[in-house]
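Peer 1: coords please:
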Amino acid sequence: MKNQRIFPGIILLGFGAYFYLQQSGFTALQPFYSWPTLLIIVGAAFLFQGYGARDYDSILPGIILTGFGLHFHVVNRLKIWPDHIGTFILIIALGFLLRHQKTGAGLFQGILFLILAVLLLFYDRVAEWMGLLENGVSDVWQFWPVLIMLIGLYFLLVKKK
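Peer 2: Okay, here's the model as predicted:
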């Protein structure tokens, strides 16, 4: 019974503190009175549920929501932080890998998302390193999204024996 009270307890504490500080006019936290902070609060509640209550399936949504919230806070404040779709995929990969650490499930998905994130974040460097731009292979390289879709269709349509 105690385990089912962690998530709503953290949500109520977090939202209550958020709205109290917002209404009180506490200006030191003014940049944090935005929707990404609410994502972080909900994500933290999932993480407390996941790790504190040993409900390990809550780790994935906790990492995703917390990571997305942190991303939206940091992206305009740190010049080194990438504003790229690969960042979101990297956060999802981290969620799968941390959940795998506790449940043993999701390693394949985590590695798949991690490879995709690295390809997206470092596409220019990977293409330069492999010499794709010089060899005329760059035209073929444009169709890698189609390859990803074909692999996805394979997973959807081919049944395990």
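Peer 1: hey, let's count contacts and neighbours off CA atoms from now on
Peer 2: OK.
Peer 1: residue contacts, Leu132?
Peer 2: Neighbour list for Leu132: Ser138, Trp141 [criterion: CA atoms under 8 Å, 6 or more residues apart in numbering].
Peer 1: Same question for Ile91.
Peer 2: Applying CA under 8 Å, 6+ apart, the residues near Ile91 are Ile63, Ile64, Gly67, Phe68.
Peer 1: To check against the first, give me the structure of this:
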Amino acid sequence: MKNQRIFPGIILIGFGAYFLLQQAGITIFQQFFTWPTLLLIVGIAFLGQGYSAKESEAILPGVIMTGFGLHFHLVGKISIWPSNNIGMLILIISIGFFLRFQKTNAGLFQAFLFLILAVLLLFYDKITAYFDLLQNGMSFVWKFWPALLIVVGIYFLLKKKK
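Peer 2: Have a look, this model is predicted:
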């Protein structure tokens, strides 16, 4: 990291505030004394490093950690927030790749790949209901889509660069 002051500065301020409020015993903040809050603090530190210090590679872990922290705080507390954890977590990763792509022009394929996977997982019930209307031929393909992901992943690992 080129500029070493932003990330540790945000970490120290965030953790200091977290532990100070915890020691003060203020009941209003009691629900925030959990590990998702610590994820949020570290994620915000990465985002600060990524945007303020112009270190674009810190954007992806920043979005992932901040998004995961927010997700675990909001799930079950806000009725419209999806409780499908894995689909939502993959959507957060996709957003991270899109934001990193915005700064680096790299990772657009991964962003779309994660976005498609997230949509499939978040709307699995609706998609399977739709495919049931298309008859059993598609349901066979739908049953084995995880194996298709594995095969495509192996292809990318073994593909030779030109």
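Peer 1: just to revisit the earlier point, for the contacts of Ile91 of the first structure, which pairs are in contact in the second structure too?
Peer 2: Retained in the second structure: Ile63, Ile64, Gly67, Phe68, out of those (criterion both residues aligned by TM-score structural alignment, their matches' CA atoms under 8 Å).
Peer 1: Tell me the buried residues within these.
Peer 2: By neighbour count, with 16 or more other CA atoms under 10 Å, those hold Ile63, Ile64, Gly67, Phe68 as buried.
Peer 1: Now render those as TSV, adding secondary structure and distance to Gly86 of the first structure.
Peer 2: Formatted as TSV, those follow (DSSP: H, G, I helix; E, B strand; the rest coil; distance: CA to CA, whole Å):
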residue	secondary structure	distance to Gly86 of the first structure
Ile63	helix	16
Ile64	helix	13
Gly67	helix	13
Phe68	helix	12
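Peer 1: just those residues now: which is nearest Phe113 of the first structure?
Peer 2: Checking these against Phe113 of the first structure by CA to CA gives Ile64 as the nearest, at 12.8 Å.
Peer 1: now the helices for the second structure?
Peer 2: Along the second structure, the stretches classed as helices by DSSP state H are 6-24, 35-52, 59-74, 85-104, 108-122, 124-133, 136-143, 145-158.
Peer 1: Give me the distance between the most centrally placed residue in the second structure and Ile11 of the second structure.
Peer 2: Nearest to the geometric centre of the second structure sits Ile92, at 2.8 Å (CA atoms, centre = their mean). Distance check for Ile92 of the second structure against Ile11 of the second structure: by CA to CA, to the nearest Å, it reads 22 Å.
Peer 1: What of Gly137 of the second structure?
Peer 2: 53 Å.
Peer 1: which of those two has more neighbours?
Peer 2: Neighbour count, other CA atoms under 10 Å: between Gly137 of the second structure and Ile11, Ile11 has more, with 18 against 10.
Peer 1: quick one: contacts for that one?
Peer 2: So Ile11 of the second structure contacts Ile41, Val42, Ala45 (CA under 8 Å, 6+ apart).
Peer 1: Look at the nearest residue to Leu114 of the first structure once chain neighbours are set aside and say how many residues are nearby.
Peer 2: Leaving out its chain neighbours, the residue that sits closest to Leu114 of the first structure by CA to CA, 6 or more residues apart in numbering is Ala93, at 5.2 Å. By other CA under 10 Å, 27 other residues sit near Ala93 of the first structure.
Peer 1: In contact with the equivalent of Ala93 of the first structure over in the second structure, which residues?
Peer 2: Aligned counterpart of Ala93 of the first structure in the second structure: Ser94 (TM-score structural alignment). Contact analysis of Ser94 of the second structure by CA under 8 Å, 6+ apart lists Gln110, Ala111, Phe112, Leu113, Phe114, Leu115.
Peer 1: of the contacts of Ile11 of the second structure, which stay in contact in the first structure?
Peer 2: Retained in the first structure: Ile41, Val42, Ala45, out of the contacts of Ile11 of the second structure (criterion both residues aligned by TM-score structural alignment, their matches' CA under 8 Å).
Peer 1: these two touch, right, the last one and Gln4?
Peer 2: Pointing back at Ala45 of the second structure there. No: checked against CA atoms under 8 Å, the pair Ala45 of the second structure and Gln4 is beyond contact range at 11.4 Å.
Peer 1: of those two, who's got more company?
Peer 2: Just comparing Ala45 of the second structure and Gln4: by other CA under 10 Å the higher neighbour count belongs to Ala45, 26 against 10.
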